[in-house]
Every structure is written in structure tokens, then in C-alpha cells.
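In: coords please:
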Amino acid sequence: MVTLLAAVGVLVAVFVGFNIGGSSTGVAFGPSVGSRLLQKTTAAGLFTAFAFFGAWTVGRNVIDTMSSSIVPAAQFSPVASVGVLFFTGMSLLISNIYGVPASTSMTAVGAIVGLGLATGTLNQALMFTILSAWIVAPLVAFVCGALIGRYIYPYLDRRIAFTRFESNLVWIDRSGLIPRPRFNESASARDIIGSTMVVVIACYMAFSAGASNAANAVAPLVGASGPLTVDQGVLLAVFAFGLGGFTIARRTLDTVGDDITELPILAALIVSVVGGTIITILSALGIPASLAVSTTCCIIGLGWGRATRAATVVELATPDRTPDHEVTVATGALAASRADDVPTTPTVGDLERGESPPDKPDNGVPSVPEIGETDAPELDRRSLFDPEAVKRIVLLWVLTPLLALAGSYPLFLIVL
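Out: Okay, here's the model as predicted:
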């Protein structure tokens, strides 16, 4: 019976990792594949390799926390392990049904907390630390996004180029005795720099995803009572990630993902760096946290900061003060007007659909309007995040771990 439950636990872990790999590959490498910098197979291979690197190094700390620190490792009996993985898998099902990137990390922790409460073994001090990190991390992501959007984003927007090539950026020249890689002849130096950034940051996102998500798939199976060692758990998780990356991720890479399609590619890269860095730091500290939550808060902050360039800090901090011009604060500010004299980076969707990005002026890099200027570029009123959709996303982020807790607690109270 124990052997059967262990086998079921391994299968459920593979299912969880399979779904994580499928979704994370599309999010990390969607811009690279959409702009024809990489083929789908290459993207899946890079994701698997860097996810393994993240899981094997930083991810061990998160596995240790979730397998033996929130509750003692001895509590993860075969039944408990299958139960925790079941509720983690259910979070993926809920996110697919409602189209919301639910936090697998938060839901897995919620299920483990239910186990700890049912058995009276919950490490309350550690849970306070984890809950504090869940509050602070999104706030840090928002502040970073707001500062970058207000003070840095416009300058980067005018100096970094992103292009969709008709053929791959790098191709192999086999005309000589030794095959040599060569860049696409139509690529300028700015194109090569921008394209290299897209691929490098995608690999960084894969590293961060591996560091934070490996524990979600295998932590209950690792430890003194589990059937797997930490090394075996990492290998199983990465195998499942790769399986999802080479199969179901192909569809995600085709559509690039609804959450990032209309996001300017420069903004997508900034969000990836900020969100990935926050989660990597937390993973190094052994704290399970949500990459989706941090990146979304960074997107909202980036749009808010971009929109508020039309007002000074004094005008924003003084509600009763009426500025000389109307100031509209909306996340849609990331998608600037596409007039010929207002350069902006193409969206991820533009590159994936093959639409031409806006032309940059030939007479040098245009100047950036100062903060508070009335002639600041007109902003696109279309919001990247509908307020109602944001409320639904945040509500489900809060509900999914609570539902896992509410479901696991009575189950473990009865079964264990």
C-alpha cells in the first residue's frame, strides 16, 4: 500500500511539474520565439537547462523549507504527500478554468499549513516570515516598476531596438570545412543587442522558475519519510518541466500568452528582471513565493510610473492642487502613442503576429520630455489590465491558498 501511494505521489508530482513547465516555458521564451530569435525546440531545451540550474542550486533551499521546515519532515507520510500534491494540482486546474495564473507556491504552502494545523506541528514563526515576504515582495515589485517607469523607461524605449526577423537571427554557415554561426544579414548592431537581451533574460526567467517551482512539484516526496532524496526530487521536477516544455508549451509559444501579448517587449523584459530577481533572492533565503504575483505587481507599477510622468511629485502628492493639464494615471500608459515622432518598442504580440514595429526617426535619438511637461507624449487609453480583471486575479490569488488550507485541514484531520 505504501509503495502504491508513493508511486501515485510521483505521478502527481510529474503532472504538477508538467503543467508548470508548459506554462513557464511560454511565458519566459514567448518573446524569443515570437520574434524568431529561437525555435520552439531550442526554447524548450534552454528552459529545461536553466530551470535545472536554478532548481539544483537555489531551489534546494525552497525544497528544504517546504519539505521539513514548515512542518517536520516526519509528517509527510505517503497519504499526506499525495494530499498536498493533490491540492497543488487543483490550483493549476482552477487557474486554467478561470484563466488566472494562480500561485502554485502559495497554494502548495496553504496545503502544507493545513497539514501542520491538523497535526499541531506548524512552525508559526516561519509562517509569519513567509506571510511577511508574500506582502513585501509585491510591494517591492510595484515600487521598482513605478520608479523605472517614471524615471528610466522612456530613455530605454528610445535606445533599444527589437525586431522580428523573417529568418532566425543566428544561422549556421556550412559553406566551409568548419560550420560557423553567423548573424542575420539584416540585423543591425542595435538589433543584435536587443535580441541578445531577450534571450538572456528569458534564460534568467527559466533559472528563477526552476528555483521557485521545483519545490512545488516534489517537496512532499523529499525528506526523511519521503521516497525521494533531494537530488532525485530535483531531477524528477526538471524532467517534468522539460516534458511540459517540449509538448504543451508549443501551443503556449504559438499564442505567446494572453497575459503578455499586448505588453511592450521592453516592459516585458524589465518585468522579467525585476520579478525574477525578487523570487531568486527569496528562493535563496528558502522562502517559497509567487513569480506571477511579483511580475504582475511590477507591470502595474511600471504602467503607473509611466503615466505619472505628466505630473510632478508635488502635483501627485497634493490632491487639492489642480495641475495645469489633465493627468490620467493608468497602466495602459505602457503602450505609448504610435505617432511617427513618438518611438515605442513593439508589443510581444506584434512580434508574434509578424506586424512591423514602429519606425524610429532617422535623425538621431529623440529627446525625452521632462517630467511634468504639458507636451508629454499622448498615452494610449487602452488599459493593459482591466480593473475588474485585476480584482478577479487578486481575489483568486488570495482564495486559492485559502481553499487549499480549508480543504487540506479537514482531510488531514480525519485521515491522519
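In: Please make it C-alpha for all contacts and neighbour counts, starting now.
Out: Will do.
In: next helix or strand past the helix or strand T41 falls within?
Out: In this structure, T41 is located in helix 40-56 according to DSSP states H and E. Per DSSP H and E, helix 40-56 leads on to helix 59-64 as the next helix or strand towards the C-terminus.
In: by contact count, what packs against that following helix?
Out: Identification of packing neighbours for helix 59-64 by 3 or more C-alpha pairs under 8 Å, 6 or more residues apart in numbering; DSSP states H and E yields helix 189-218, helix 230-246, helix 265-284.
In: For G45, find the nearest of those.
Out: For these, proximity to G45 was assessed by C-alpha to C-alpha; helix 230-246 is nearest, at 7.4 Å.
In: Tell me if I172 really is in a helix.
Out: No - counting by DSSP: H, G, I helix; E, B strand; the rest coil, I172 is not found in a helix; it is strand.
In: mind listing what it touches?
Out: By C-alpha atoms under 8 Å, 6 or more residues apart in numbering, the residues touching I172 are P179, R180, P181, R182.
In: what does V8 give?
Out: By C-alpha under 8 Å, 6+ apart, V8 lies in contact with V82.
In: how near is it to V238?
Out: 18 Å (C-alpha to C-alpha, to the nearest Å).
In: ok, the closest residue to A44 other than its chain neighbours - contacts?
Out: Nearest residue to A44, sequence neighbours excluded (C-alpha to C-alpha, 6 or more residues apart in numbering): G245, at 5.0 Å. Applying C-alpha under 8 Å, 6+ apart, one finds that G245 lies in contact with F18, G21, G22, S23, S24, T25, A44, G45, F47, T48.
In: what's around I94, how many residues?
Out: Per other C-alpha atoms under 10 Å, the neighbour tally for I94 reads 15.
In: And this one, please, so the two structures can be compared:
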Amino acid sequence: MAELLILVGVAVAVFVGYNIGGSSTGVAFGPAVGSRIVRKVTAGALFTVFALLGAWTIGRKVITTMSSEIVDAAVFTPEASVGVLFFTGLSLLVSNLYGVPASTSMTAVGAIVGLGLATGSLNAALMFTILSAWIVAPLVAVVIGAVIGRYLYPYLDAKFAFGRLTDPLVAVDTQQTIPRLSVDENVAPRDVVGSLLVVAIACYMGFSAGASNAANAVAPLVGNGALDPGTGILLAVGAISLGGFTIARRTLATVGNDITDLPILAALIVSTVGATIITILSWLGIPASLAVSTTSCIIGLGWGRASRARTLAEIATPTPADKPGLDATTGALSAPPTEGGEDVDSAPTVGELAEGDTPAADTQQASTDRVPRVGEEDPEELAAESLFDPTATARIVALWVLTPSMSVVGAYLLFLLIA
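Out: Here you go, the predicted structure:
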């Protein structure tokens, strides 16, 4: 019976890893694939390599935390392991049904907490530390995004342009006996540097995803001794890779829920900030959500960019009748108007690139001396299209709290009955 439960646990772990790979690959490599810098197969391969690197290095600390420190490893019986993995898989189902980037890490930890409460083995001090990190990390992401959006984004937007390449940057010639790689000679050196930056950030996000998510798939099985950490990592990354090469093709086309409407530059900023926060937390052994950090950064970035219409002194006072209220927008993340008052084309979004709806070249170039100062930009130019609305934001935050809470309660009741 125990062997059968372990096999069921492995199957559920593969299911969890498969879904993680399907969603995370699209979010990480959406900009690179949408811009035709790499193909979907290449994206899947690169994501697998860097997810394995992240899981094999600092991801081990997260596995240790979730497999033996939140609760004692002896508590992870085969039945308990299947139960924890079941609630982790359930979180993926809930997030997919509601279209919300819910946290697999938070829900997996919630299931372990329910197990610890039912068995009286919960490490309360460690959970306090983890909960504190879950509160601080999104706040840090919002603040960083707001500062970048308000003070740095217009200058970055004027310096860099990300468009859609006519042909892939690197092509694979499969006509020969041994496949050969070739670089498109028609791509300008500046575009090559920009393309390499896009791919590098995507690989970095893959590293972060592997470091934080491998534990979600296999920590219970490592805790009960069914798998050693090395084997568990290989199983998790193998399942993640399977998802990256299969269902990720759809997420690479639609490019995820939370960054589809973002310009390429904004998506890269959000990816870098979110991945850095999660990498630091993983290095500390704290399981945390990449989706929550990146979404929080989107909120901060949109608000910060829109807030440039007013100075800090004006923000601190009631909004004048002649200035409309601020709205965090994707339109606010587009290029500023030119000196002659003519609008330039807005930056292509990740979703538009993935769907092929933008021109081949991005024309939103401007020199840094044309960037309006804070308080000089037209609020109407910054409020063209909503990045998020209060209702959607409230729904996302509510599910961030509700999903782990349901996991805690459900796991607690389940393990209380079978204990």
C-alpha cells in the first residue's frame, strides 16, 4: 500500500511540475519568443537548462525548508505527501479557472502548515519568518516598480526600443548531417545587444523559477525519504521541462496573464525585479511566489509611470479640478510625445508581439533631452488604457489570500481525520 501511495505521489508531483513548466516558460520567454529572437523549442530548452541550474543550486535550500523544517520530516508519511501534493495541484487548477497568477509556493506551504497544525509539529518561528517575507516581498516589488516607473522608465524608454525581428536572430540549419547554427547578418549590432539582453533576462527568470518551484513538486517526497534531493530535483525539472515543451506553446503564444498587455521594456523590468526578489528569498531558503512579486511590480510600475503627471507636492494635496486623477496604465508605459507635440507610436506589447499584430520595426526612438520632467506630462497621455482596474486587483489579492488559506484549512481537516 505504501509503495502504491508513493507512486501516486510521484504522479501528482509530475502533474504539478508539468503545470509549473507550462505557465512559467511562457512568462519567462514570452518577450523573447514574441520578438522572434528565439523559437518556442529553443525557449523550452533554455528554460529547462536554467531551471535545472536554479533548482540544483539555491533551490536545494527551499526543498530543505519545505521538506524538513516547516514540519519534521517524519510527519511526511506517504498519505501526507499525497495530500500535500494534491492541494498544491489544486492551487494550479484554481488559478487557471479564475485566470489569476496564484502562488503555487504559498499554497504548497499552506498545505504543509495544515499538516503541521493537525499533527502538532509546526515550526511557528520559521512560519512567522516566511509570512513576514510574503508580506514584505510584494511591498518591495511595488516600491521598486513605482520608483522605476516614476523616475527611470521614460529615460529607459527613450534609449531602448524593442521590436519584432523579421527572421529569428539565430537560425538552425537542419539540412546538414550535423545541425548548424547561424546568426542573421541583417540584424544591426544594436539589435543584437538588445536581443541578447532579452534572452539573458528570460534565462535569469528561468533560473529563479527553478529555484523557487522545484520544491513545490517534490518536497513532500523528499521529506518522507521516497526521493533524495538530487533525484527529486531531476524529477521536478523533468516534469517542468515536459510542460515547457508542450502546453507552454500555448502560454508562449498568449504570454501569460499578468504581462500580456505590457510593453516589452516594462515586461523585462518586471521580470528582472520579480526574479531578483525570488532568487534572494530562495537563497535564504524561503519559498515565495514569483507570480505575486511580478504582479506587484506591475502595479507599482504602472502607478509610478502614471504619477509623473504630478509632482510629489501635488500628489500630497487634493487633485486640482483641471487635472484628472491618476490611473495606472499600460498607455502610461508608452513613449512620450515628441517636442513638436506629435505622438509617436506606443511601445509594442508582449501580447501584440506574440500575436504578430505590430509592425516589424519599433519607431519609438527619442533622445533623453526630450523626456518631460515630472509634473510636465499630460495626464491624458498617461491614461490611455488601464493596466489594471480596482476590481481586478481586488480579485487577485483576494485569491492570493484565499487560496493558501483554503489549503491550510483543507489540509488541516484532512490530516486531522487521517492522523
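In: Mind checking the TM-score on these two?
Out: In this superposition the chains share a TM-score of 0.93, using TM-score structural alignment, normalised by the length of the first structure; 413 aligned residues with a C-alpha RMSD of 2.4 Å.
In: Adding distance to L334 of the first structure, write the helices and strands packed on helix 59-64 of the first structure out as JSON lines.
Out: Converted to JSON lines, these look like this (distance: least, C-alpha to C-alpha, whole Å):
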{"stretch": "helix 189-218", "distance to L334 of the first structure": "18"}
{"stretch": "helix 230-246", "distance to L334 of the first structure": "30"}
{"stretch": "helix 265-284", "distance to L334 of the first structure": "7"}
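In: And the ones you listed: which comes nearest G114 of the first structure?
Out: For G114 of the first structure, the closest of these is helix 189-218, at 15.5 Å, according to C-alpha to C-alpha.
In: Mind reading off the mean deviation between that closest one and the second structure?
Out: Once fitted to the second structure, helix 189-218 of the first structure is off its aligned match by 0.8 Å on average (mean C-alpha distance after the TM-score superposition for the first structure).
In: picking up where we left off before, so which of the helices and strands packed on helix 59-64 of the first structure gets nearest I130 of the first structure?
Out: Taking these one by one with C-alpha to C-alpha, helix 265-284 is closest: 9.6 Å.
In: contacts for the very next helix or strand once past the closest one?
Out: On the C-terminal side of helix 265-284 of the first structure, the closest following helix or strand by DSSP H and E is helix 291-307. With contacts defined as C-alpha under 8 Å, 6+ apart, helix 291-307 of the first structure is touched by 101-103, 137-139, 141-151, 153-154, 209, 212, 267, 271-272, 274-276, 278-279, 327-334, 379, 385, 397.
In: one step back: who wins on neighbours among the contacts of G245 of the first structure?
Out: That'd be T25 among the contacts of G245 of the first structure, by other C-alpha under 10 Å, with 34 neighbours.
In: And the helix or strand hosting it, what's buried?
Out: Using DSSP H and E, T25 of the first structure sits within helix 2-34. Residues of helix 2-34 of the first structure classed as buried: 5-6, 8-10, 12-34 (neighbour count, 16 or more other C-alpha atoms under 10 Å).
In: Check the mean deviation of it from the second structure.
Out: Mean deviation for helix 2-34 of the first structure: 0.7 Å (mean C-alpha distance after the TM-score superposition for the first structure).
In: just to revisit the earlier point, any idea how far the residue nearest to A44 of the first structure lies from L37 of the first structure?
Out: For G245 of the first structure, the distance to L37 of the first structure equals 17 Å [C-alpha to C-alpha].
In: before we move on, what about T104 of the first structure?
Out: Plainly put, T104 of the first structure is 30 Å away from L37 of the first structure if you go by C-alpha to C-alpha.
In: what's the answer for C144 of the first structure, then?
Out: According to C-alpha to C-alpha, C144 of the first structure and L37 of the first structure sit 28 Å apart.
In: Please say which of these two ends up with more neighbours.
Out: Between C144 of the first structure and L37, L37 has the larger neighbour count (other C-alpha under 10 Å), namely 25 against 21.
In: Check the secondary structure at that one for me.
Out: Relying on three-state DSSP, one would call L37 of the first structure coil.
In: for it, what are its contacts?
Out: Counting by C-alpha under 8 Å, 6+ apart, L37 of the first structure touches F165, N168, L169, V170, S195, V199.
In: give me the number of residues near the aligned partner of A394 of the second structure in the first structure?
Out: In the first structure, A394 of the second structure lines up with K391, judged by TM-score structural alignment. Using other C-alpha under 10 Å, K391 of the first structure is surrounded by 12 other residues.
In: Also A133 of the second structure?
Out: 16.
In: and it, that one's in a helix?
Out: Yes - using three-state DSSP, the assignment for A133 of the second structure is a helix.
In: Quick check: it vs R60 of the second structure, distance?
Out: For A133 of the second structure relative to R60 of the second structure (C-alpha to C-alpha), the value is 19 Å.
In: Span of stretch 161-174 of the second structure from start to end?
Out: End-to-end for stretch 161-174 of the second structure, by C-alpha to C-alpha: 32 Å.
In: Same question for stretch 150-169 of the first structure.
Out: One end of stretch 150-169 of the first structure sits 32 Å from the other (C-alpha to C-alpha).
In: three-state assignment of R381 of the first structure?
Out: coil.
In: Aligned against the second structure, show me the partner of it.
Out: By TM-score structural alignment, R381 of the first structure lines up with A384.
In: farthest pair in the contacts of L37 of the first structure?
Out: Farthest apart among the contacts of L37 of the first structure by C-alpha to C-alpha are F165 and V199. That separation is 14.4 Å.
In: Which one's more surrounded, those two?
Out: Between F165 of the first structure and V199, counted using other C-alpha under 10 Å, the more crowded position is V199 (21 against 18).
In: Test my guess that that one contacts G34.
Out: No - with contact defined as C-alpha atoms under 8 Å, V199 of the first structure does not reach G34; the gap is 11.6 Å.
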